[in-house]
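> Below are the sequence and a predicted model for it; my questions follow.
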Amino acid sequence: MRTTVNRVLFGLIGLVLLVVGLSVLVGSLDLQRHWDFRMPHWWPFTGPKDVLLAAHDRTRYRSDGWWWPVVIAALAVLVLASLWWLLAQTRTRRLRQLRIDSGDGSSALLRGRAVERVLTAESQAYDGVEWAGARLVTRHGNPEARLLLGLEPFANPREVVDGLDDDVVEHARTSAGLDVLPTEARLRAVRHRARRVT
């Protein structure tokens, strides 16, 4: 789930928390008086004795018995949703090990990173591929390969994908003793800088 959207959200949340934390720190240490600057008039923390909610704000809805339970419940849901989202970022679907049949009735463990390194090396050696990256993930309990390929300008994408499927992916599948190895390939064109010829 580590997508660009998640990274942007992480950045924005971190920026907001940093600004709020520094502002609270400035107010609590009374730095604006010591360093002779002013906070915006709407900011609640202007000195070490200030609080987030004034007495008027805390007691305004006291007659409404539903107000504070709703606020506390909403904050609790927000905290739980934030914790769930944070845990989802740390979870990885990367496949660490593959159990393969060694042919003598027992099994052996094959490291996922070893398969990734072989996929990367064989993909980079393929004609038309300048660079490659591979990742082995698990989806619904089954291994899948994800390839990221930088193609040379002369490469035909269909031929490269078909060739990798027939050679590289098939070799990895049979080596790991898998019936199938679904593979997703993402292709990028490699751009070279123009060189002046004299």
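Thanks, I have it.
> Please count neighbours and contacts with C-alpha atoms only from this point.
Noted.
> quick one: buried residues of the helix or strand harbouring residue 77?
Secondary-structure assignment from DSSP states H and E places residue 77 in helix 67-90. If you call a residue buried by 16 or more other C-alpha atoms under 10 Å, then helix 67-90 has no buried ones at all.
> roughly how far out does it sit from the chain middle?
Averaging C-alpha positions (C-alpha atoms, centre = their mean, to the nearest Å) puts helix 67-90 21 Å from its chain's average.
> repeat for stretch 145-159
In terms of C-alpha atoms, centre = their mean, the gap separating the centre of stretch 145-159 from the centre of its chain is 24 Å.
> Just the endpoints, please. Distance across it?
Terminal residues of stretch 145-159 lie 19 Å apart, using C-alpha to C-alpha, to the nearest Å.
> you'd agree residue 152 is up against residue 132?
No: contact status for residue 152 versus residue 132: not in contact, 11.4 Å apart, counting by C-alpha atoms under 8 Å.
> And the two? Which one has more around it.
Neighbours per residue (other C-alpha atoms under 10 Å) separate residue 152 from residue 132, with residue 132 holding more: 21 against 18.
> Past the helix or strand hosting the more buried one, which element shows up next along the chain?
Using DSSP H and E, residue 132 maps to strand 129-139. As assigned by DSSP H and E, the chain's next helix or strand after strand 129-139 is strand 142-151.
> A further structure is provided below for comparison with the first:
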Amino acid sequence: MLTRVNRVLLGLVGLGLFALGGGVLLGGLDMQRRWGFRMPGWWPFRGPNDVVLGAEGRTRWQEWGWWWPSVIAVLAVVFALLLWWLLAQFRRHRLGEVLVDTDDGAGARLNGRALENAIAAESQALDGVSRAHVRLTGRRTAPATRVRLRLEAHADPAEALRQLSGETLAHARNSARLNRLPTTVRLREVRHHAHRVS
């Protein structure tokens, strides 16, 4: 639901900015004179000599020294929020639930956070793993996982990967009744700082 609302809002903002920019471009390039059409009476940019803010608009609040810095600050905050919103679209979001086929035609929903926690807890119990972080991505019907493991200095990375794939992820696939569970694993070694002993 949230993704759908997000897309609709992005589409509306994009259409509005496209219409505004196109109208300003038509006026700035004097396209209505060249192509022989008229802009609506309420549209402020009708020719190349029209400006976004006329002399009256610039001098109306001149006696208030805080006005223009406040306008610029608000516009900068709006720009930063829109930029953050745009960049957030490219991030992979956490999967909220997984659809489980129960063979009765109805199906069931498995909480994504619960599955992440179960995989993380079982991964952390593996020999040589000091910490595990799991994130579900993909679609509800075809989930994928991203696993980050912190390994102790004595851990064997190949053995940790074998146990993760053959035991932990196999349990997760079986419990969610998934045919496959593509996984990206990142391994990092725990760095212990040296302590002086006196």
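Looks like it came in fine. These figures come from a predicted structure and were not determined experimentally.
> Superposed, what's their TM-score?
Scored against TM-score structural alignment, normalised by the length of the first structure, the superposed chains reach a TM-score of 0.55; 126 aligned residues with a C-alpha RMSD of 3.1 Å.
> re the thing from before, quick one: distance of the strand holding residue 132 of the first structure to the chain centre.
The gap between the average C-alpha position of strand 129-139 of the first structure and the chain average comes to 16 Å, counting by C-alpha atoms, centre = their mean.
> Packing partners of that strand?
Secondary structure elements in contact with strand 129-139 of the first structure, counted by 3 or more C-alpha pairs under 8 Å, 6 or more residues apart in numbering; DSSP states H and E, are helix 112-125, strand 142-151.
> Buried residues, the shortest one. List them.
Neighbour-count burial for strand 142-151 of the first structure, counted by 16+ other C-alpha under 10 Å, picks out 143, 144, 145, 146, 147, 148, 149, 150, 151.
> That strand vs the second structure, average offset?
Following the fit onto the second structure, the mean deviation recorded for strand 142-151 of the first structure is 0.7 Å by mean C-alpha distance after the TM-score superposition for the first structure.
> Name the residues that touch the strand holding residue 132 of the first structure?
Residues from elsewhere that reach strand 129-139 of the first structure, judged by C-alpha atoms under 8 Å, 6 or more residues apart in numbering: 93-95, 112-113, 115-117, 119-121, 123-124, 143-152, 155, 160, 190.
> again, 6 Å this time
For strand 129-139 of the first structure, the surrounding residues in contact (C-alpha atoms under 6 Å, 6 or more residues apart in numbering) are 93-95, 116, 120, 124, 143-152.
> would you list every one of the helices in the second structure?
Counting by DSSP state H, the second structure has helices at residues 2-28, 31-35, 55-59, 67-88, 112-124, 157-163, 169-175.
> Where in the first structure does the third one align, residue-wise?
What that stands for is helix 55-59 of the second structure. Taken onto the first structure by TM-score structural alignment, helix 55-59 of the second structure occupies no residues there; it is unmatched.
> looking at it, residue 183 of the second structure is touching residue 145, isn't it?
Yes: with contact defined as C-alpha atoms under 6 Å, residue 183 of the second structure counts as touching residue 145 (4.7 Å).
> now, among the contacts of strand 129-139 of the first structure, which is nearest to residue 195 of the first structure?
Nearest to residue 195 of the first structure among the contacts of strand 129-139 of the first structure is residue 152, at 16.4 Å by C-alpha to C-alpha.
> how about the closest one, what does it touch?
Residues touching residue 152 of the first structure, when contacts are defined by C-alpha under 6 Å, 6+ apart, comprise 128, 129, 130, 190.
> if you set the cut-off to 8 Å instead, what comes out?
With contact set as C-alpha under 8 Å, 6+ apart, residue 152 of the first structure has these partners: 128, 129, 130, 189, 190.
> From residue 145 of the first structure, how far out is the first one?
Separation of residue 128 of the first structure from residue 145 of the first structure (C-alpha to C-alpha): 20 Å.
> now swap in the second one and tell me
According to C-alpha to C-alpha, residue 129 of the first structure and residue 145 of the first structure sit 17 Å apart.
> Also the last one?
Separation of residue 190 of the first structure from residue 145 of the first structure (C-alpha to C-alpha) stands at 22 Å.
> Can you tell me which of the contacts of strand 129-139 of the first structure is nearest residue 105 of the first structure?
Of the contacts of strand 129-139 of the first structure, the one sitting nearest to residue 105 of the first structure (C-alpha to C-alpha) turns out to be residue 143, at 22.1 Å.
> now the closest one, nearest residue through space, not along the chain?
residue 137 (5.7 Å; C-alpha to C-alpha, 6 or more residues apart in numbering).
> coming back round to it: mind checking which of the helices and strands packed on strand 129-139 of the first structure is nearest residue 15 of the first structure?
Nearest of those to residue 15 of the first structure, taken as C-alpha to C-alpha: strand 142-151 at 31.4 Å.
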